[in-house]
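1. Quick check, what structure comes out for this input:
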Amino acid sequence: MVEKGDVVSVLGPNGAGKTTLIKNICRIQNPDSGFIFIDDTNIHNYKKREFAKRVSYVPQQIVPSFMTVFDSILIGRRPHINWAVTKEDEDMVWDVIRLFSMEKLTLTYLNQLSGGELQKVQIARAVVQNTDVIILDEPTNNLDVANQHAMLAMIRSIVKKNNACAVMIMHDINMALYYSDKFVFMKDGQVVNCGDKNIVTPDLVKEIYGIESKIMYNSGMPIVVAKKSDFNNEEKLNEIGWIKKK
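-> Down below sits the predicted model:
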């Protein structure tokens, strides 16, 4: 169960079913079985507009369009707009633009942005949508390490401040451990384990990724470290987010 204030990371190897899971949550796909509830209401009982006020979604990939950064972020306000865009809507967009330090990009077209800048626009759009639930498919995609930390810290801060919750697919298990409260580990389309940091053990890492590891601690924070026997296994290390695909 995901509660208000939670940041939840969904982890697992490629093809584990992570993206399918969050697409079911976002009503992009329908589950083969089972039900998903928000505040005791089946998500399929919400009308489309009401659901868009409850859940926002940041996909892994987006095709840049001939639209400015400001207008693209403003689209996030669409579920809340009645007859026309209000000053409140515009003010909220400007607040988020300043929060993401994108003031100089407001009139830049999306097809002129770098991958990292485009990712920031997508997340800013979800934030301005002002939902209870934010779903993110690899939010650190296309960001360098410094911006990955900055983005995840910002997401966590927004969730805590707004008493919302975030569910995000992550590949880097240590980045997830640092910024998340709960974890869902998947393999072969099944949830293998879920819970807080205490569920992350060498046995679980071995079961999910096939990597021999040990858990170390830095200021009370767990860190997964691969054992020397797997140092040169790029395929396995890539699954856990430690080697980027070329």
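2. contacts, neighbours, all on C-alpha from now
-> Noted.
3. Tell me how many other residues crowd L177.
-> By the criterion of other C-alpha atoms under 10 Å, L177 has 21 neighbours.
4. in what helix or strand does it lie?
-> Under the criterion of DSSP states H and E, L177 resides in helix 173-179.
5. C-terminal to that helix, what's the next element?
-> strand 182-187.
6. Now do the helix or strand that that following strand is followed by and strand 182-187, the angle between them.
-> Downstream of strand 182-187, the first helix or strand assigned by DSSP H and E is strand 190-195. Interaxial angle of strand 190-195 relative to strand 182-187 (axes from the mean of the first three to the mean of the last three C-alpha atoms, to 10 degrees): 160 degrees.
7. this one as well, want them side by side:
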Amino acid sequence: MARCCCRALLALCDRCQACAGLLPPGTCGPVCPDCAALLRPRLGGYCPRCGELAADPDAPPFLCNACRLSGRPWEGFAFHGPYDGLLRDLILGFKFHGRLGQGRVLAGLARDAYRRAVARTGEGAMDPAGPGGIVPVPLHPRRLAWRGFNQSLELARLLAADLGRPVLPGALRRIRDTTPQSQLPGARRRANIAGAFVADPALVAGRGVLLVDDVMTTGATIDTAVNALRAAGAARVDVLVIAR
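-> Reported below is the predicted structural model:
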């Protein structure tokens, strides 16, 4: 029986965690070369403060109108790529089907995006000293019971192991069970999420934190979460999402 389990584990290790195809000999990493090409990071044509995407992916990063005119409540920002194609499929598979192997792939993409943002300077650069703790965007307890796990918390745990920083799962709580943002038009999302979060000053006051989520679309959820952390006395908030 033990031998069968070992064989099954070895077979899983030989499979691409994105497409489940066999990994070519000598492949370094959890995904095959074809999937790695589809998961290349977005390195140009985006706003460094919020990740808003421009039409030309080869353009240098530049501030969007919203960030130039009114700024954002966070300091550093990082993301991996647009929410489409294979990246979107991996996020949905992890989030709604509990495919933990894909979660490890996504955590690796998020870790690399974080490191790129630490290495750069200027607008949207991460704190080079690193965060005092990693804060996942929480689910309401009712939604958590329905889904069975919080994808942002699982990503934060995987990141914490890589970055050597503690996860602070109790630092931010969702106190209102809101309609899922994905089900609402952009104009209604900010009102829907208003007042949905409260942060614990005992865990964040005077501390720099890294807020982690899977996807940022309009930014309403991230804005509200960051403002709650600020209200609780967080000294600095950086934001890391996988897709934009």
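8. Let me see the TM-score of these two.
-> For this chain pair, the superposition-based TM-score is 0.27 by TM-score structural alignment, normalised by the length of structure 2; 115 aligned residues with a C-alpha RMSD of 6.2 Å.
9. re the thing from before, in the helix holding L177 of structure 1, what counts as buried?
-> Within helix 173-179 of structure 1, the residues that qualify as buried are 173-177, 179, counting by 16 or more other C-alpha atoms under 10 Å.
10. So G101 of structure 2 belongs to a strand, correct?
-> No: using DSSP: H, G, I helix; E, B strand; the rest coil, the secondary structure at G101 of structure 2 is helix, not a strand.
11. Tally up the residues packed near it, please.
-> The tally of other residues near G101 of structure 2 (other C-alpha under 10 Å) stands at 17.
12. Now do it against N227 of structure 2, distance only.
-> Distance from G101 of structure 2 to N227 of structure 2, counting by C-alpha to C-alpha, to the nearest Å: 33 Å.
13. All the helices of structure 2, in order from the start?
-> In structure 2, helices defined by DSSP state H lie at 2-13, 33-38, 65-70, 85-97, 100-119, 141-147, 151-163, 186-193, 201-204, 220-231, listed in chain order.
14. meant to ask about structure 1, not that
-> Under the criterion DSSP H, helices of structure 1 are mapped to 18-25, 48-54, 69-74, 87-99, 115-128, 145-162, 173-179, 202-209, 234-239.
15. Distance to F185 of structure 1 for the ones you listed - can I get that in TSV?
-> Output for these, formatted as TSV (distance: least, C-alpha to C-alpha, whole Å):
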stretch	distance to F185 of structure 1
helix 18-25	9
helix 48-54	25
helix 69-74	32
helix 87-99	31
helix 115-128	24
helix 145-162	19
helix 173-179	10
helix 202-209	7
helix 234-239	13
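16. Nearest to M216 of structure 1 among the buried residues of helix 173-179 of structure 1?
-> Distance to M216 of structure 1 across the buried residues of helix 173-179 of structure 1 (C-alpha to C-alpha) is lowest for N174, with 10.9 Å.
17. Quick check: the gap between the closest one and A150 of structure 1.
-> Distance, N174 of structure 1 to A150 of structure 1, by C-alpha to C-alpha: 15 Å.
18. and if you look at S9 of structure 1?
-> Distance of S9 of structure 1 to A150 of structure 1, given as C-alpha to C-alpha: 17 Å.
19. Among the two, which residue is more densely surrounded?
-> Neighbours per residue, other C-alpha under 10 Å: of S9 of structure 1 and A150, the larger number sits with S9, 26 against 15.
20. Test my guess that that one contacts Y178.
-> No: here S9 of structure 1 does not reach Y178: they are 10.5 Å apart, not a contact under C-alpha atoms under 8 Å.
21. count of residues packed around M221 of structure 1?
-> Using other C-alpha under 10 Å, M221 of structure 1 has 12 neighbouring residues.
22. And the closest residue to it other than its chain neighbours, how far from S213 of structure 1?
-> In this structure, M221 of structure 1 finds its nearest non-sequential neighbour in Y178, 6.9 Å apart by C-alpha to C-alpha, 6 or more residues apart in numbering. Applying C-alpha to C-alpha, the value for Y178 of structure 1 to S213 of structure 1 is 18 Å.
23. hang on, the earlier thing: shouldn't the residue nearest to M221 of structure 1 be in contact with V224?
-> No: with contact defined as C-alpha under 8 Å, Y178 of structure 1 does not reach V224; the gap is 11.1 Å.
24. The closest residue to Y114 of structure 2 other than its chain neighbours - how many residues pack around it?
-> Closest residue to Y114 of structure 2 apart from its sequence neighbours, by C-alpha to C-alpha, 6+ apart: A78 at 5.8 Å. Using other C-alpha under 10 Å, A78 of structure 2 is surrounded by 29 other residues.
25. hang on, A78 of structure 2 packs against R111?
-> No: A78 of structure 2 is beyond contact range of R111, at 9.7 Å (criterion: C-alpha under 8 Å).
26. separation between P202 of structure 1 and L237 of structure 1?
-> Relative to L237 of structure 1, and taking C-alpha to C-alpha, P202 of structure 1 is found at 14 Å.
27. Check V192 of structure 1 too.
-> Counting by C-alpha to C-alpha - V192 of structure 1 and L237 of structure 1 are separated by 20 Å.
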